[in-house]
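[1] Take this sequence and fold it.
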Amino acid sequence: MKLLVALEDTGSIKEVECLRGTDTSVQTAKQPISIVNHAAESRATHILKFLVTSDSKYVVAARKGGAIVIYERDTFEEVKRYTNMTANESSAFVSLIQDSTSLIYACCENGVVSVIDLENLNREDNDTQHPIKLELVAPVSCFVLNPNQKGIFAYGGKDNEVKVISITNGKLEQLWESKNVPLDQLRLPVPVWVSGINFLDTDSVKGQSGYHLLVVTRYGHIRMYKTWLKRRPVKTFQPTTKPLRTITHTSTNSNAVSSDSAGLVGKFSLKDGKMVGKFHGSVGFVRALYNYRYSVIATGGLDRYVRVYDLDTCRILAKVFVTSQITDIVMLEDGEKLMEEKMIRKEKEKEQAVKEAEALWEELEKNSSTRKKKKL
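    Reported below is the predicted structural model:
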């Protein structure tokens, strides 16, 4: 398997190649095939979010301080750097996504969305190169794309209800906004802090159009919305009192996977909210959660380990120490056969190098003994 991992301390991206069963915490276990560092800067400008473009040509990174940098995927040479993409340096990027075309959307906490068209990278016209900027209702903690419908997005944040919007030709239109749940037992409003959103497959009925949303909050809630039915959630659970920070789901939409600030990475049933599986091992806040083709997930956070799990069984498949706190992860491939072939080639190259060194040493010893005989 091959992963790209963004590191906080060095401001770099590490490219990790390893086999299933790799565990750097055990000396006798399999070790990574290779770990290569790319695009290093500093902790002050470390990468908050990054992605690999759909054509695998570029890596786009949103850095602390407001810069968006585009690198060649193969060489990690810098192609383009956009600066001052946030209204101020204290406003961090919360999302970086690509739609089904060549458009990249970078969203900040203050609600500023920068839209970059990759087709304009090589053009000399400054007007076409300059990103389009849109403004959302702030503050924003998450901003996501609907993978099932072009130009549809959702976002939310602290005291900022979930909103579904459309972005077409640089124009933004709000389509729907959620409504908070009823008052609690003390007749107090339930606090709102949306921290993650997923679009599920739409299952609206009787020809009604709408969106099926899976939402987590920093107050430990998991909520489901069907926008064609009502503004309030159709289901709401609170499996933990810790802040939930990440969210993904299984291919059948029957379970959600989320992580909290205390190291829990759990699989929760969307029928009753109960935990049906736990991905063991993480210590501390898990910042990054990547779902690779609904088959495996990769996680990383404060404990400096990248972990890869089987999504169905929750079994750990690989564990690699990367020396720094992790801010984001992208998994590129899970080709076990390709990795094994590469490992075999690497072992053969090592064996060949050892044989050549031994042959050279024997030749030197032979020449040395011949010289001694001549002197005698």
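[2] When you work out contacts or count neighbours from here on, use the C-alpha atoms and nothing else.
    OK.
[3] got the contact list for the most centrally placed residue in the chain?
    Central residue of the chain (C-alpha atoms, centre = their mean): I329, 4.1 Å from the mean position. Counting by C-alpha atoms under 8 Å, 6 or more residues apart in numbering, I329 makes contact with 3-6, 50, 288-290, 298-300.
[4] Would you mind confirming that Q31 makes contact with S25?
    No. Taking C-alpha atoms under 8 Å as the definition, Q31 is not a contact partner of S25, at 9.3 Å.
[5] And this one, please, so the two structures can be compared:
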Amino acid sequence: MRVFVSAEDSGSVKDISLPFGLNTSIQQDVQPTVETFATAGRLSYVQQMIVIKLKDGKDYVCIARRGGTIQLYESEPPYALVSEWKDNSTQKDDAYIRLEFFANKLSSCTTTGKLVMRDVESASAPGPEFRTMLMGDTPGRVRDISISAYRVHPREPNIIAFGGKERELEINVIKNLRRRQVARESSLTSTDSETTKDERESEWELAQLPGMTSPVLSRRMLWRSKNVKDDELNLRVPVWISDIRFLDADRSSEQAFDFRVVISTRFGQIRVYETKISGRPIVNIDASDHPIVSLAPCRNEHDIVFCDTHGVTSKVNIISGKKSGHFKGSTGSVLCLESYLLGSDDEDSSESGKEPVPLLATGGLDKYIHMYNLETRELIGKVYVGAKVPALYIMDASPTVGNEPAEENGIEPKTEDESDEAAADICRKRAKTSRSDRGSGSERVHFEKRNEDRINDEDDDEDDEDEEADGIWDKMEEQFDDSNAVEAEVKDEDEDEDEDEDEDEDEDDSETVATEPRERTRTNNANRGSLRRGPKRRRQRS
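    All right, here's what the predicted structure looks like:
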């Protein structure tokens, strides 16, 4: 698989080639091939991106940058810059909402309604360009209205559809883009199935209308939608279209006035319009509780894929209104959505002997691109880009020799358990390395032995201090015992002498003499207790 991804932080484009089954969030032996080019900085990041093929048969990457610059790069190394156009956008909040290329006509549209269509038959010598404003006929204040969705019909490039904030869906025809007279006569003799894509693209020419002095696009409105009926509170339902897709393109034409269009809104609805039936939607689905960002078609015309601002990507059946399943993996708001379908106009891949897988790619604020199988909703690729992804384009989905599944390449992708074991091995190696940083060989042994000796010396010093304290306490205890014995003898002698004296006269003196030894004994015992507790506390602290 090969995908072009824009990085908002660096303003560059990355060419990423990855095999099936690659997931960079899990440690693996295989890594994607990434080539970075067209770096211009964050202030000029890529807002829209497509890949176009010119008459020389080469593919070119066309990007629209913030600030009003459109560039054309080669799709192969060294990714040389071929052409550059500047739309001279003066408004800071003006941004590109869409790039379209069909029949060698490159058209770009901005949020202020500036539509520019260029004739790009050759990369070295681009043709004339024509401009118009899609909001020139908008009543009311223009600052409250903006264009947020634009799409060119996949079969007839002169049919465009656009809508936005407080701007209903509108289908116009570009008068400057007309079929050539020779091609029109030849088309009458051949059916549409017999004409190839190159023949259909060569039928159209972009020219100035007679009587026009300036290169201005002249358009005519074919159909405009009507807002849905008021809600249950009789309040007007706001309008904000976020994306537009044409369905059943083979049956629609300007003469038949028969178009089937599906749109998404910033209020979580998906609506289907039949221009021949009514101006109001025939199907109105409440698909999400959050603003829907983009739509992507599926092989089955009754299914459509949408993504919203809360990382939800789901498939919805527009007939029944039920969700067919979710595409899991995104953890942030999805900013871009792109599907790759193998149609009748695409090149046949029978040379490889394998049918290309219908893919769905998403990118957003989580700085990852996710690749899914559009039919089974299986995650077949996940690559960390390192920056927000505002735009992407799937270049190739054919299983080639370099882009086969990991099992076919002889590489078994590691599971999460195996990746955890590998991470544990890395941690053990790092710990071993940090221990070896102290020294190697005899130096490390000497260092460890010196630490052990230092710890043992500290323990011995503490033991000596404890023994010394115990010895001092024992000596003090002996001294207190001797003093108590002397005091007892003195007490006995005093009592004998007091017996000979008159009891009435010397009663107070005898009580005083008897009391003093007791008080001294209590004081000595208290001192002994304090000295006894001192060494114990010291042992606890040590």
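[6] Who has more neighbours out of Q31 and S25 of structure 1?
    It is Q31, of Q31 of structure 1 and S25, that has more neighbours when counted by other C-alpha atoms under 10 Å, with 20 against 12.
[7] wait, what's in contact with the more buried one?
    Q31 of structure 1 is in contact with 18, 22-24, counting by C-alpha under 8 Å, 6+ apart.
[8] One more pass at 10 Å, please.
    17-25, 318-320 (C-alpha atoms under 10 Å, 6 or more residues apart in numbering).
[9] Secondary structure added to those residues, as CSV?
    What follows is the contacts of Q31 of structure 1, written out as CSV (DSSP: H, G, I helix; E, B strand; the rest coil):
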residue, secondary structure
E17, strand
C18, coil
L19, coil
R20, coil
G21, coil
T22, strand
D23, strand
T24, coil
S25, coil
A318, strand
K319, strand
V320, strand
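[10] Tell me which two in those residues are the farthest apart.
    Farthest apart among those by C-alpha to C-alpha are E17 and S25. That separation is 16.2 Å.
[11] Distance from stretch 531-542 of structure 2 to the middle of the chain?
    Using C-alpha atoms, centre = their mean, to the nearest Å, the mean C-alpha position of stretch 531-542 of structure 2 is found 63 Å from that of the whole chain.
[12] Next, the buried residues of that stretch.
    531-532, 535 (16 or more other C-alpha atoms under 10 Å).
[13] Among the residues you listed, which one lies nearest to Y45 of structure 2?
    Set against Y45 of structure 2, the nearest of those by C-alpha to C-alpha is P535 (75.4 Å).
[14] so which helix or strand takes in the closest one?
    Assigning secondary structure by DSSP states H and E places P535 of structure 2 in helix 507-541.
[15] sorry, back to before: now, the contacts of I329 of structure 1 that are in strands?
    Helix and strand membership here follows DSSP state E; of the contacts of I329 of structure 1, those in strands are 3-6, 50, 288-290, 298-300.
[16] tell me, stretch 319-338 of structure 1 lands on which residues of structure 2?
    With the alignment judged by TM-score structural alignment, the segment of structure 2 matched to stretch 319-338 of structure 1 spans residues 382-401.
[17] What distance do you get for R73 of structure 1 to F199 of structure 1?
    Distance, R73 of structure 1 to F199 of structure 1, using C-alpha to C-alpha, to the nearest Å: 28 Å.
[18] And for S282 of structure 1?
    In terms of C-alpha to C-alpha, S282 of structure 1 sits 26 Å off from F199 of structure 1.
[19] Give the buried residues for stretch 310-326 of structure 1.
    310-311, 314, 316-322, 324-326.
[20] and whichever strand or helix holds L48 of structure 1, what does it pack onto?
    When elements are defined using DSSP H and E, L48 of structure 1 is found to belong to strand 47-52. When contacts are defined as 3 or more C-alpha pairs under 10 Å, 6 or more residues apart in numbering; DSSP states H and E, strand 47-52 of structure 1 packs onto strand 2-7, strand 58-63, strand 68-72, strand 93-98, strand 103-108, strand 326-333.
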